[in-house]
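*Asks:* Pasting the sequence and the predicted model now:
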Amino acid sequence: MKTGFPENFLWGGAMASSQAEGGWDQGGKGLDTQDLRYFDPAWTREERAKKENRRMSDAKFRAALTTDDTVHYPFRHGIDFYHRWREDLDLFQELGIKVLRTSLCWARIYPNGDDPTPNEEGLRFYCDLFDECHRRGIKVFATMLHYNIPVNLVQKYGGWKSRKTVECYLRYTRTLFERLGDRVDYWLPFNEFNAGKFNPYNGVCLVEDQESDYQNAIFQCLHNQFIANALTVKQGHEILPGSKIGGMIARFTTYPATCKPDDVMQMILDDQYSNWFYLDVMARGHYPAYMDRYFAQQGIHIQMEPGDADILRENTIAFVSFSYYFSQVSTTDQGWEKTSGNLIMANKNPYLETSEWGWQKDPVGLRVTLNQVYDRYQLPVFIAENGLGAKDVVEEDGSIHDPYRIDYLKAHVEQMKEAVKDGVDLIGYTMWGFIDLVSCGSMEMSKRYGVIYVDQDDAGHGTLARSRKDSFYWYQRCIRSNGETLD
């Protein structure tokens, strides 16, 4: 029986270009869809949680195209990683991470998405970043698309509704393989694939009130992304034989609320429609039979082109990855209490504690998920995101005591170790937002995930100085001991 993490286990950290880089109008970068998301620092917690304030509308989309405002468009400033990446790598190296998961910005490399040639300055930024990672002994886990596509593709082609966007994406990914291939250790074509269903603006770049049949448009976009994903796998294996290309979902772990058979059946359906569908297509190479009934009941009609089935079947992923933040329960009881979660509102589990933002903390659920995913696909597993969003207080002496984050991470690492003992082929763990970022869901800095603090408020004001939290030293010890020292 395995007793601990393998010697080559990849401890790391994860971030996204749109939440970290800034430099939204520098280096030849074009406007992307995350640059258009609006946030008001004066909003109360209740106003920030309102769906109408967090969703994209046609009016918001058009207004954002005409302004240079960075205060109300926080993804435009990020944490200025674009200019500060070298000093940040100093901290990453000190922390001891073995792998950096970050995304590339499509609009930094192809500003309009359909440009005939890439922006060399944008490519040079990632070449320099990845070269320096390797020089410091840090592997690179590159997400090719973490939500943000060039705005021009939305305006001209309707975003992912069009196969033209697939064509443009494949030009972009070919460029990445050809120009950055020897600098990347693991590839991920799409972040949280099921986000297209649960947050369609982020996931598939749809603006709801621009669509006459919103639900059908969502699944048409998802199909086009499935094709893009499979063709990217094919591309990678042709250009870089032996390259490691995986797939990822946001994992919504769920339990039946009761042992009532109806609740158990609801759990199976929730798992199929919210989780397994997306990985089944990427890992097994075809649409699962259970989706036939779902599409019929929902009136979904996907336009597929000749050869699509072959493309999916012949180009499956080499590893499975997921984000894991919380779990929920499944029930047919429509009056069940709700709480927040990553991308969705969830049915609350009365046995779990809840974070400041309403996400339920369930370390054992991570072990459950790891066993379920590995048993279903028998592929290596990578935990691409996991972490706790919380408010941090900087003391007068500059120290930041975050025992709540240490407790969260420790409990999850313990369950990861149990899953390894269970026989799960777990190859890596990249904690989310290991350096404080602009939160993707709530669009604020106040919700901090990092073990590295960034001095910036919700309006983008601050020195941007980086400092170490108590959790920095905890994670450093964890990495050095390969998960054995957790106190």
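*Replies:* Here it is on my side, so go on. Numbering: from 1, shown residues only.
*Asks:* CA only for contacts and neighbour counts going forward, please
*Replies:* Fine.
*Asks:* Which strand runs longest in this protein?
*Replies:* strand 426-432 (DSSP state E).
*Asks:* quick one: terminal-to-terminal distance for stretch 64-79?
*Replies:* With C-alpha to C-alpha, to the nearest Å as the measure, stretch 64-79 spans 20 Å from end to end.
*Asks:* no wait, stretch 414-430
*Replies:* End-to-end distance for stretch 414-430, by C-alpha to C-alpha: 15 Å.
*Asks:* ranges for the strands of the stretch 301-450 of the chain?
*Replies:* Using DSSP state E, counting those that start in this stretch, the strands of the stretch 301-450 of the chain run over residues 319-323, 327-330, 338-340, 345-347, 353-354, 360-361, 381-385, 426-432.
*Asks:* ok, the spatially most central residue of the chain to residue 17 distance?
*Replies:* A centroid search over the chain (C-alpha atoms, centre = their mean) returns residue 191, at 4.5 Å, as the residue closest to the centre. According to C-alpha to C-alpha, residue 191 and residue 17 sit 12 Å apart.
*Asks:* cool, residue 178 as well?
*Replies:* 20 Å.
*Asks:* Between these two, which is the more surrounded one?
*Replies:* residue 17 (23 against 13; other C-alpha atoms under 10 Å).
*Asks:* Leaving out chain neighbours, which residue sits closest to the more buried one?
*Replies:* residue 103 (5.3 Å; C-alpha to C-alpha, 6 or more residues apart in numbering).
*Asks:* For the one you found, give me its contacts.
*Replies:* 15, 16, 17, 142, 143, 144, 145, 146 (C-alpha atoms under 8 Å, 6 or more residues apart in numbering).
*Asks:* still on that earlier bit, so what's in contact with residue 191 and residue 17 at the same time?
*Replies:* Joint contacts of residue 191 and residue 17 (C-alpha under 8 Å, 6+ apart) are residue 146.
*Asks:* Let me see the ranges of the helices in the stretch 51-200 of the chain.
*Replies:* Here the stretch 51-200 of the chain has its helices, by DSSP state H, counting those that start in this stretch, at 51-54, 58-64, 81-95, 106-109, 120-135, 151-157, 163-180, 195-198, 200-204.
*Asks:* Next up, a structure to set beside the first:
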Amino acid sequence: MEVYIGVLLLQIIFLPHSISCDGNLSELVFPSNFLFGTASSAYQYEGGYLSDGKGLNNWDAYSHQPGNLIIDGSNGDIAVDHYHRYLEDVGLMHSLGVNSYRFSISWARILPKGRFGEINEAGIEFYNNLIDALLIKGIQPFVTLTHFDFPQELEDRYGSWMSPQSQEDFAYFADVCFKSFGDRVKYWATFNEPDYQVKFGYLTGFFTILFFDFVTEATVQGIDFTGYLTKLTYRFLEPIIFGRYPPEMRNILGSILPEFTATEKQKLNKGVDFIGVNHYTSYYVQDCMFSVCEPGLGTSKTEGFWAQSSEKNGTPIGEPGELVWQNAYPQGLDKILTYLKDKYHNIPMFITENGYGNMNKADSTTAELLHDAKRAEYIAAYLGALSTAIRNFLAEHSKVQYQQQPKDANNSPFYY
């Protein structure tokens, strides 16, 4: 279960307090109602893939196909058996002291045939029980509606996301979830990493390899040169928040991009309550618009002609980890939060994913697994970077407040 960190700091100021932590953390500033939590996705955790009326989803179907691209040949039939052992898992989370848990709902467990069949009441009961168990322990549920899985029925009928019919199905699914769980769930996310689903699920087909081998890479990554963040964040955040695609995309794609109608722009106005940031690592980037780059991620027209690398002049951007894509570069977290705060006018943010990945080692002993020093170092360093972002924001806000105070001791308690 990967650790994630909820951030409620960039729109409303909370009084900071210091907490003592083990390891390298001693005096970190976090708001009193700051959320620390864990995160999971349904297919990777639940198991029970045909239990109690659940229908097949796309990963159930794919993982059972002979000759698929899953590196170790595994599947999610059992996973960590969260479906049957959720009470134990909630107890473990409570023992860790976390106060939030992000999980996704298996669409096929709720609606085995989408809108073309009945609601599976056993699926509704499972999530009701999970949510209630979390709340009893003081753990806030964060629900993601789709984390790369959808009913295979929809794939068979009309090609799922490739068809406009998917809009009607998703709206129906969301409505069922809101009505069933909305009285207790305050925080909802629609799609997990939609750009990765588009690119790796439909453009390259490489997504299937990534999904089973290690924790999926981040949607929004702290890139060393933030100007290129346009290629990663603008294409989703800009249309949703401002009702337009950024000029950089229009210059490259031209008429390929759709225009928003006045009605659509009105619907998008204030349509985002928070930004979810999945952050694990950072990269150097190269502009491929006017220079020659090796073929790879980002170098196509539809992606914006950019390339990324974990090193520059042979030097890694941070300490390399066991996963080839994950170098520890905690200051990247500070950079991405600050960038998004400034760019999108203090919309609240949650760090919905962050954590340290390991390769599976069949011969590992229990003692070796428990001596998880690298993960502890990684999380400590990233918490430190997050604390820096909070400190800088509080200092900036305090300065602005001071500058706005009237310079009359008789009228202001903040006279200096």
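*Replies:* Received it, and whenever you're ready, just let me know what you need. Here the structure is a predicted model, which means the values were calculated and not measured.
*Asks:* about what we covered before: tell me the residues of structure 2 aligned with the helix or strand just after the longest strand of structure 1.
*Replies:* Downstream of strand 426-432 of structure 1, the next assigned helix or strand under DSSP states H and E is strand 452-454. Under TM-score structural alignment, strand 452-454 of structure 1 has no counterpart anywhere in structure 2.
*Asks:* Quick one: list the elements packing against strand 452-454 of structure 1.
*Replies:* Where contact means 3 or more C-alpha pairs under 8 Å, 6 or more residues apart in numbering; DSSP states H and E, strand 452-454 of structure 1 is packed against strand 466-468.
*Asks:* go again using 10 Å as the cut-off
*Replies:* Counting contacts by 3 or more C-alpha pairs under 10 Å, 6 or more residues apart in numbering; DSSP states H and E, strand 452-454 of structure 1 packs against helix 81-95, strand 466-468, helix 470-480.
*Asks:* Please name the residues that touch the residue nearest to the centre of structure 1.
*Replies:* 16, 103, 143-147, 203, 247-250, 321-323, 384 (C-alpha atoms under 10 Å, 6 or more residues apart in numbering).
*Asks:* And residue 426 of structure 1, by the same measure?
*Replies:* By C-alpha under 10 Å, 6+ apart, the contact list for residue 426 of structure 1 reads 5-6, 9-10, 319-321, 370, 374, 379-383, 416-417, 419-420.
*Asks:* Kindly recompute the last result at 8 Å.
*Replies:* 9, 380, 381, 382, 383, 420 are the contacts of residue 426 of structure 1 under C-alpha under 8 Å, 6+ apart.
*Asks:* any chance of those residues in JSON lines, plus distance to residue 283 of structure 1 and neighbour count?
*Replies:* Shown next, in JSON lines, are the contacts of residue 426 of structure 1 (distance: C-alpha to C-alpha, whole Å; neighbours: other C-alpha atoms under 10 Å):
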{"residue": "9", "distance to residue 283 of structure 1": "23", "neighbour count": "16"}
{"residue": "380", "distance to residue 283 of structure 1": "11", "neighbour count": "17"}
{"residue": "381", "distance to residue 283 of structure 1": "12", "neighbour count": "25"}
{"residue": "382", "distance to residue 283 of structure 1": "14", "neighbour count": "22"}
{"residue": "383", "distance to residue 283 of structure 1": "16", "neighbour count": "23"}
{"residue": "420", "distance to residue 283 of structure 1": "21", "neighbour count": "21"}
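*Asks:* Run a quick neighbour tally on the alignment partner in structure 1 of residue 387 of structure 2.
*Replies:* Residue pairing (TM-score structural alignment): residue 387 of structure 2 is matched to residue 417 of structure 1. Residue 417 of structure 1 has 19 neighbouring residues, counting by other C-alpha under 10 Å.
*Asks:* Distance from the chain centre to the longest strand of structure 1, please.
*Replies:* On the basis of C-alpha atoms, centre = their mean, to the nearest Å, strand 426-432 of structure 1 sits 13 Å off its chain's mean C-alpha point.
*Asks:* Just want the angle from that strand to strand 319-323.
*Replies:* 30 degrees (axes from the mean of the first three to the mean of the last three C-alpha atoms, to 10 degrees).
*Asks:* three-state assignment of the residue nearest to residue 158 of structure 1 when sequence neighbours are not counted?
*Replies:* Spatial nearest neighbour of residue 158 of structure 1, excluding adjacent residues (C-alpha to C-alpha, 6+ apart): residue 206 at 7.9 Å. Local secondary structure at residue 206 of structure 1 is given as coil here, using DSSP: H, G, I helix; E, B strand; the rest coil.
*Asks:* what residues are up against residue 206 of structure 1?
*Replies:* Per C-alpha under 8 Å, 6+ apart, neighbours of residue 206 of structure 1: 158, 159, 200, 218.
*Asks:* Check residue 160 of structure 2 too.
*Replies:* Counting by C-alpha under 8 Å, 6+ apart, residue 160 of structure 2 has contacts 150, 154, 166.
*Asks:* try 7 Å this time
*Replies:* 154, 166 (C-alpha atoms under 7 Å, 6 or more residues apart in numbering).
*Asks:* Trace it over to structure 1, please.
*Replies:* Under the alignment (TM-score structural alignment), residue 160 of structure 2 maps onto residue 159 of structure 1.
*Asks:* Quick check: its match vs residue 165 of structure 1, distance?
*Replies:* The spacing between residue 159 of structure 1 and residue 165 of structure 1, counted by C-alpha to C-alpha, is 6 Å.
*Asks:* Name the member of the contacts of residue 426 of structure 1 with the shortest distance to residue 74 of structure 1.
*Replies:* Among the contacts of residue 426 of structure 1, residue 383 lies closest to residue 74 of structure 1 (C-alpha to C-alpha), at 26.9 Å.
*Asks:* Was I right to think the closest one contacts residue 429?
*Replies:* Yes: counting by C-alpha atoms under 7 Å, residue 383 of structure 1 does reach residue 429; the two are 4.7 Å apart.
*Asks:* picking up where we left off before, if any of the contacts of residue 206 of structure 1 are buried, give me the PyMOL selection for them.
*Replies:* Selection of buried members from those for PyMOL, criterion 16 or more other C-alpha atoms under 10 Å:
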select buried, resi 158+159+200+218
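*Asks:* Which pair in the contacts of residue 206 of structure 1 has the greatest spatial separation?
*Replies:* It's 158 and 200 that sit farthest apart of those, by C-alpha to C-alpha, at 13.0 Å.
*Asks:* Check which helix or strand residue 3 of structure 1 maps to.
*Replies:* Counting by DSSP H and E, residue 3 of structure 1 is found in no helix or strand.
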